[in-house]
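Novice: sequence? don't have it. structure:
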């Protein structure tokens, strides 16, 4: 069987690649079509890679630009002749409704809720603009109004597309919380959950957690490179907790910053180096301040932390993380409570090590991609 993975994003994208490896390991051929990436991709997972030029106006559903993308995808399908298309995210899945080819919709985001988040960001930007309105140019006002109109448009459009997709094709998503909502939205039982766990080969060589003499924590994220400030990922004041209190050191993976006595940054790391840096610490933090969207967010860093031998600490609004990790997850309500938890473990390193060992063993037995991949294959069967 030949499977075309279609995306609006480019490679590398580890969730797309893991799905492709699932099929490849079963003897199927996998092909990729998506946007050009600024990063070098040198893995040989896909037999061929095609570029699709997606534009913002196409993603907003404007007919001319949508048709231009459709023409590109038509030519790719004509050449590849796939048996199944694995459509990643809502835009490529909506596009596949216009072709007579079996496909599954892989919902990396909960798009109707994601569009609500964009509306919230728009309101926050409007409030900020009002504070500096005396210095705002006419061009700035026009840009803000245009963005507001677009966000309202996509809020309605993406919610409509989501209902259409989940009610008509098998849908794969990243958490049970999202799946339960999609089953109601689409009046469908063809919803499959595939958590973003690591693959066995990624973590099989990781040794048992090492006991550390002093407390050190890690935060992994790309926030430092993200131009958009999502309210769901608010970590304002995180570094102050470590700078101003005796709660150990903090390593921030994924972005660059100014080193200090207690804070260091690694910049971007490949996955092997990421796991190595993580394993040199004792606690993995998911410290986003409480937000309504956390009910539907399932950060894969929680499971990477677990396999690296860290205790996972997260804000208690992350319902899915708590459900998956069970008693192996320590939660906090706010930064003051997080500080108290860090102080406790700083003074109880033996207990912390015991918890790390337990979570590490739990991860090795339960938090592995291959334990979920049958859901992907089942979606392929019924599409």
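Specialist: Sure thing, it's come through. Everything quoted here is computed from the prediction, not taken from an experiment.
Novice: From now on I want contacts and neighbour counts done on CA atoms only, so please keep to that.
Specialist: Noted.
Novice: For residue 215, the count of nearby residues, please.
Specialist: Neighbourhood size, residue 215 [other C-alpha atoms under 10 Å]: 21.
Novice: Quick check: nearest residue in space to it, chain neighbours excluded?
Specialist: Distances taken as C-alpha to C-alpha, 6 or more residues apart in numbering place residue 248 nearest to residue 215, at 5.0 Å, with adjacent residues excluded.
Novice: got the contact list for the one you found?
Specialist: Each residue near residue 248 by C-alpha atoms under 8 Å, 6 or more residues apart in numbering is listed here: 214, 215, 216, 217, 242, 262, 346.
Novice: That one and residue 376, how far apart?
Specialist: Counting by C-alpha to C-alpha, to the nearest Å, the gap from residue 248 to residue 376 is 42 Å.
Novice: Can you verify residue 317 is assigned to a strand?
Specialist: No - assigned with DSSP: H, G, I helix; E, B strand; the rest coil, residue 317 falls outside any strand and is coil.
Novice: alright, now check it against this:
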């Protein structure tokens, strides 16, 4: 179950894991995109999620719940794997079959932090409950504040009551204060995705890659703020960079590739030496686990990341280069320019580490451990 559409690779990987263990898997959520063709689910049901339903306006919520109940009654599932808070809340209200909650983004913390810049919140404040309660009251828009507060309450209620899957150990550490049924399931690739990636080759050039979503109408959320990052390439300080996921006009040092499917993306990444996660420090980063860091590693790139993105450092250990500010990042990159042998050795080491450690299958059992605890 999800309030979103397919494709959603975390949902699909969980479904593949279940299929590999003999489960018959169904999906219910928003209608998939017209280009979606993967044959993972036995059947795909459409649920007409919309903002009014997510805000739990009575008429829309009631109608959607009738749709969901009809699907559940038809499938008669052994387990409902509910992705994100809205589908979990509705399935919990219907309360006919065991449920596991897949918390993709640590919703309650994300809602508090997503519009806040890094100067407004104490980065080192770890008291989750007090922090959430205090910051809910700071939203400027009273209506949105009220709705987000309800969503936060939903998540805390759900996590307290049903087994939950989270993408990083730091989220588990916090939520373990209210539940003992928290299981880590990082956003690592499937083994089948990386099996054909060949070991890194020694390039005769030095270039980098940044993969991510482009700013919407020129606006980038504070959590993923990279203001000034690409400017460093425009002025020739860091060589050439390939930007995946953005459509824009190329320049002398920047090439934009737009959206790429996963196979083409990994292939393009592997032609470079460095993969960047250059988001400016933000209070949500200790819980944020961007899958691009792990795709970089499997592609044989040296991963450069902002130090505040703790899950990346937990996962990659000493196979990531950290920095606090862009001037420090620039110096570390430039130090590599003149040492192609060191670059190549670091890439090989990261690639080999990723193939042994950064795999979905290494944590797959946690899905089924969560299922066993569902009721």
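Specialist: Thanks, I have it. Treat the numbers as computed from the prediction; the structure is a model and nothing was measured.
Novice: Give me the aligned partner of the residue nearest to residue 215 of the first structure over in the second structure.
Specialist: Aligned counterpart of residue 248 of the first structure in the second structure: residue 239 (TM-score structural alignment).
Novice: Which element, helix or strand, includes the equivalent of residue 366 of the second structure over in the first structure?
Specialist: Mapped onto the first structure by TM-score structural alignment, residue 366 of the second structure lines up with residue 375. In the assignment (DSSP states H and E), residue 375 of the first structure maps to helix 374-382.
Novice: Give the buried residues for that helix.
Specialist: Neighbour-count burial for helix 374-382 of the first structure, counted by 16 or more other C-alpha atoms under 10 Å, picks out 375, 376, 379, 380.
Novice: returning to what we had before: residues contacting the match of residue 366 of the second structure?
Specialist: Each residue near residue 375 of the first structure by C-alpha under 8 Å, 6+ apart is listed here: 192, 193, 194.
Novice: quick one: the helices in the stretch 251-383 of the first structure?
Specialist: 271-279, 301-307, 319-325, 335-346, 349-366, 374-382 (DSSP state H, counting those that start in this stretch).
Novice: and these as a markdown table, adding distance to residue 171 of the first structure?
Specialist: Converted to a markdown table, these look like this (distance: least, C-alpha to C-alpha, whole Å):
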| stretch | distance to residue 171 of the first structure |
| --- | --- |
| helix 271-279 | 28 |
| helix 301-307 | 23 |
| helix 319-325 | 18 |
| helix 335-346 | 36 |
| helix 349-366 | 23 |
| helix 374-382 | 7 |
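Novice: tell me the most buried of those?
Specialist: Of these, the one with the most neighbours on average (mean count of other C-alpha atoms under 10 Å) is helix 301-307, at a mean of 26.
Novice: List the residues that contact the counterpart of residue 330 of the first structure in the second structure.
Specialist: Aligned counterpart of residue 330 of the first structure in the second structure: residue 321 (TM-score structural alignment). When contacts are counted by C-alpha under 8 Å, 6+ apart, residue 321 of the second structure touches 302, 303, 304, 305.
Novice: now swap in residue 215 of the first structure and tell me
Specialist: 247, 248, 249, 281, 282, 283, 345, 346, 349.
Novice: quick one: the counterpart of it in the second structure from residue 329 of the second structure, how far?
Specialist: Aligned by TM-score structural alignment, residue 215 of the first structure pairs with residue 206 of the second structure. Distance, residue 206 of the second structure to residue 329 of the second structure, by C-alpha to C-alpha: 16 Å.
Novice: can you check residue 134 of the second structure too?
Specialist: Distance, residue 134 of the second structure to residue 329 of the second structure, using C-alpha to C-alpha: 34 Å.
Novice: according to the alignment, stretch 13-33 of the second structure goes to what range in the first structure?
Specialist: Under the criterion TM-score structural alignment, stretch 13-33 of the second structure matches residues 18-38.
Novice: Generate CSV for the buried residues of helix 374-382 of the first structure, with distance to residue 112 of the first structure as supplementary columns.
Specialist: What follows is the buried residues of helix 374-382 of the first structure, written out as CSV (distance: C-alpha to C-alpha, whole Å):
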residue, distance to residue 112 of the first structure
375, 23
376, 23
379, 22
380, 24
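Novice: Before I go, just wanted to say thanks for your time.
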